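1. Predicted coordinates and the sequence they were generated for:
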Amino acid sequence: MFDRSRERAELLHHLRLGRSILMLAPRRVGKTWLINRVAEDVRGRGWTAVLCDVEGMSRETEFLFEICRRIEEQEGLAEKTEGRARQLLNQLFSKDLANGWQEALGRMDWVSFAETLVRGLHERGRDTLILIDELALFLAARLRDDPEGARAFLYGLRRLQQRYSRVRWLFTGSIGLDTIAKRGEIGGALVDLTLYPLEPFEPDEASAFLDFLSSGGAVLHPFALERTAFTHFARELGWLSPYYLDLVAREIRPSGPSGPCGRPLATPADVDAAFEAMLAAGRRPYFVTWEEHLSKNFPRPETDALRSILAACAREPAGERLGTLRARLAGPPHGLDMRALRDLLTILTNDGYLAEVPDGEEPRFRFRSGLLRRYWLRYHIDGGHMDGVR
């Protein structure tokens, strides 16, 4: 139930129909695991799959060189690419790269190179899927350095998608690409992509996944969750991502009697103890990506405003009303009007921090993950640890 079989089938359906895909998912929800499985799925159907991770890159040459490197790594693929594309690949990888590939490439025209390469893959007569992990992070970095170059690059990718139908593209992003597109006025370059949001597990999938972890030896202290314990687990975690299900499962120390499956039962109190263990100072690296995302991918004034919103929403499990947030952020130092506040709330909901919940005449915004909310209270609210906060 937890192998993402439905999602994999849906993605394959779109790819077989000739569609390229933009899969958006917040961090730690399993998108990288999923695209690796999709690559295996299409290879099993006779396709070529080229997997690239472009997080940390900020230049088109880095992006395209990564694609070339991944093609060259696949046994026989460079040799099977015909004509000018094969000549360029041979030229690239015959160079001495000891001093770095940028120096070895010299004045190579990368726009023409990309066109030639994708055309060569298209003309092989075999379907190819190029999977690019973290396109949104690459574009965010590129927009900071060279907005015009970022737009030209993304529209260039769109032209490649339109011209060479036997090469499909699957892009992922762990931050809201709609926000980046709006900031850089590049939304038009995305209109041909099929949008595919990836969500965390449903409760039945999460339950099956926990049972798999415990019965398969993935945890030091095997357990079975009482029914009330799982309900409590799911409610407190909220964000049922495979990553955090796994981490919390490792911390559970069951105290109940042996259950029907032969494993000791974990109680709601055992679940609470596991959550508390996750919040220890030594476990902070488990949450660092949520912190770094705000500081690395947004300008300082936006980062400060985003943190203020999160601080307000973290104080109560139910979150905070839109009107109250507007009143708090309208004055100094943020000075946000409703439109600007809404834009920031869209970022935080798209990126998995918050959920928008209907509540009478105006919505309320609360943390999607109860665990992340507890972490934010402990380490990002003035006063540090808050005893009794749940």
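-> That came through fine. Numbering: from 1, shown residues only.

2. only C-alpha atoms for contact and neighbour calcs from this point on.
-> Fine.

3. tell me which element residue 51 is part of?
-> Taking DSSP states H and E as the criterion, the element that holds residue 51 is strand 48-53.

4. Could I get the full set of helices for the stretch 101-250 of the chain?
-> Per DSSP state H, counting those that start in this stretch, the stretch 101-250 of the chain has helices spanning 101-105, 110-122, 135-145, 147-163, 177-184, 203-215, 227-237, 242-251. These are given in chain order.

5. and the angle for the fourth one with helix 177-184?
-> The one in question is helix 147-163. Here helix 147-163 runs at 130 degrees with respect to helix 177-184, directions being taken by axes from the mean of the first three to the mean of the last three C-alpha atoms, to 10 degrees.

6. before we move on, the earlier item: after the strand holding residue 51 comes which helix or strand?
-> helix 60-73.

7. helices or strands up against that following helix?
-> Here helix 60-73 touches strand 48-53, helix 77-80, helix 110-122, going by 3 or more C-alpha pairs under 8 Å, 6 or more residues apart in numbering; DSSP states H and E.

8. So for residue 41, which of the ones you listed sits nearest?
-> Between residue 41 and the helices and strands packed on helix 60-73, the tightest spacing by C-alpha to C-alpha is seen for strand 48-53, at 9.4 Å.

9. where's residue 162 relative to residue 20, distance?
-> Between residue 162 and residue 20 the distance, using C-alpha to C-alpha, to the nearest Å, works out to 10 Å.

10. Alongside the first one, take a look at this:
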Amino acid sequence: MTDYTKKTYGRNKEVAELFGLFKAGKDISKHGPRRLGKTFVLDRMVEQAGSHGFICLKVEVAGCNEPKMVFRQLCDAIDAHHSIPKRTFTLLKQRVAQVASPRSEQVGQWYQHALGLDWESYLERLLKALHEDKKNQWAILIDELPIFLKALHDKGEDGVKQARDFMNLFSRLRSAQPRVRWLVTGSIGITPLAHAGNYMGVMAKLHHYPLEPLTEAQAIDYLQDLAQQGLPHGRKAITEQEAKAIVDAVGWRAAYYLEAFAHHLPANPESDPAKVQANMNAAMDALLKPYNKARFGTWEEHIRKHHPVQQQGMSFEVLNAIAPHETGLTLDALLAALGNPTLKRETLRKHLMQLIEEGFLYQEPFGDDTAPYRFRIAPLRLWWKLHRPQE
């Protein structure tokens, strides 16, 4: 098992900062583009929590489509956490069981009876028990909250109400049990959901923590360590010249795409600039082959699953228009390229903001109408240009 506390790319600075915010009484919203490493940071927080004076529970809610399922995921996280003292775990189960019939025999999981009854009361009692635990301080890390909320919204008006009620419950429980710290993450835009569901005020109370890509030095260290673990074709090394070239070729220093590129390098490490470039070209060509659709097709799937049906067509049209242009398109150039006389400039701008938030695009400097909108990940742009996904 890798000891990430000793790795430059182990996100140790970010982990320390997040626990520092917890100790300052802050609850945190850590949203950002997909594949940036948000879940990786949560895993490191769970591992390092003890050294910062916390017990962290990571709760994955992307597969939930009912509010009570979040309660079940939280209970499962408690079950799966090996560092919780046995006495503490026993007390937590007892506190939850007391809501209903404290003397009745429990069948199945210790929280099972709560799912068919008033699960909100069980959740409130569980959080109160965490709050009143004098020996430990607890933090709950909710991964992919917006995907769960989107699943509720997709049910229609009743689902939107469910989402609003859940977020209001979340806000109330945060206030009632202030020793319990919270961190929520997401890779799809939560702002449109919060606007539609009228719970922007809940999100505004959270401290926003922006997660940045790896630095160039961290990315190089990551690639060279990756090679030592073994790559296809029997590779055991990536030269510094190759590592720098990979970082330049990918364009976005996210471990997932750095690794994907590295796995397609030819067998022989090279330091000569011409041979390094030949290796980069060969790796990029291999990465864009149809058999790698699973790596890039998730972005197409993201649009189909998480963009409103009436906006999916625009998303594909915008990305298909920008993909042929390595340096991107300005707002006015894109508006002309789309050729839709009914499309308003401000409507397009708002849509581009969503694509930036979700990691498809970037603009530098941000907010400058003369600055082009470009694909954030260079291989994704080339894949999109080559395969042109459609609505």
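-> On my side now, so go ahead. These numbers were taken from a predicted model, which means no experiment stands behind them.

11. about what we covered before: which neighbouring elements make contact with the strand holding residue 51 of the first structure?
-> If you count contacts as 3+ C-alpha pairs under 8 Å, 6+ apart, strand 48-53 of the first structure packs onto helix 31-44, helix 60-73, strand 128-133.

12. Which element, helix or strand, includes the residue mapped onto residue 13 of the second structure from the first structure?
-> For residue 13 of the second structure, the aligned position in the first structure is residue 6, judged by TM-score structural alignment. If you go by DSSP H and E, residue 6 of the first structure is part of helix 5-16.

13. which residues sit against that helix?
-> Outside helix 5-16 of the first structure, the residues that touch it by C-alpha atoms under 8 Å, 6 or more residues apart in numbering are 20, 21, 34, 37, 38, 42, 168, 194.

14. With neighbour count and distance to residue 295 of the first structure as added columns, please give these in JSON lines.
-> What follows is the contacts of helix 5-16 of the first structure, written out as JSON lines (neighbours: other C-alpha atoms under 10 Å; distance: C-alpha to C-alpha, whole Å):
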{"residue": "20", "neighbour count": "26", "distance to residue 295 of the first structure": "31"}
{"residue": "21", "neighbour count": "21", "distance to residue 295 of the first structure": "28"}
{"residue": "34", "neighbour count": "17", "distance to residue 295 of the first structure": "27"}
{"residue": "37", "neighbour count": "16", "distance to residue 295 of the first structure": "31"}
{"residue": "38", "neighbour count": "22", "distance to residue 295 of the first structure": "32"}
{"residue": "42", "neighbour count": "18", "distance to residue 295 of the first structure": "37"}
{"residue": "168", "neighbour count": "24", "distance to residue 295 of the first structure": "33"}
{"residue": "194", "neighbour count": "16", "distance to residue 295 of the first structure": "30"}
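
15. Which two of those have the greatest separation?
-> Maximum pairwise distance in the contacts of helix 5-16 of the first structure, criterion C-alpha to C-alpha, is 19.0 Å, between 37 and 194.

16. I'd like the helices and strands packed on helix 60-73 of the first structure as CSV, with mean neighbour count appended.
-> Conversion of those to CSV gives the following (neighbours: other C-alpha atoms under 10 Å):
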stretch, mean neighbour count
strand 48-53, 20
helix 77-80, 16
helix 110-122, 18
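
17. right, and those - which one's nearest residue 65 of the first structure?
-> Closest among these, using C-alpha to C-alpha: helix 110-122, at 9.2 Å.

18. looking at the second structure, where would I find the counterpart of the closest one?
-> Correspondence between helix 110-122 of the first structure and the second structure is established over residues 119-131, with TM-score structural alignment as the criterion.

19. Report the mean deviation for that stretch after fitting onto the first structure.
-> Per the superposition on the first structure, stretch 119-131 of the second structure and its aligned residues are separated by 1.4 Å on average (mean C-alpha distance after the TM-score superposition for the first structure).

20. chain center to that stretch: distance?
-> Mean C-alpha position of stretch 119-131 of the second structure versus that of the full chain (C-alpha atoms, centre = their mean, to the nearest Å) differs by 26 Å.

21. just stretch 259-278 of the first structure next, same as before
-> In terms of C-alpha atoms, centre = their mean, the centre of stretch 259-278 of the first structure is found 29 Å from the chain centre.

22. Residue 80 of the first structure: which of the helices of the stretch 101-250 of the first structure is closest?
-> Between residue 80 of the first structure and the helices of the stretch 101-250 of the first structure, the tightest spacing by C-alpha to C-alpha is seen for helix 110-122, at 8.9 Å.

23. Compute the inter-axis angle for the closest one and strand 48-53.
-> 150 degrees.

24. Report all helices and strands that helix 110-122 of the first structure contacts.
-> Identification of packing neighbours for helix 110-122 of the first structure by 3+ C-alpha pairs under 8 Å, 6+ apart yields helix 60-73, helix 83-93, strand 167-173.

25. Next, the angle strand 128-133 makes with it.
-> Taking the same axes, to 10 degrees, one finds helix 110-122 of the first structure and strand 128-133 inclined to each other by 130 degrees.

26. Tell me what angle helix 110-122 of the first structure forms with helix 60-73.
-> Taking the same axes, to 10 degrees, helix 110-122 of the first structure and helix 60-73 form an angle of 30 degrees between their directions.

27. Go through the helices and strands packed on strand 48-53 of the first structure and name the closest to residue 291 of the first structure.
-> Among these, helix 31-44 comes nearest to residue 291 of the first structure, with 19.4 Å by C-alpha to C-alpha.

28. Can you give me the stretch of the second structure that that closest one aligns onto?
-> So in the second structure, the equivalent range for helix 31-44 of the first structure is 38-51, judged by TM-score structural alignment.
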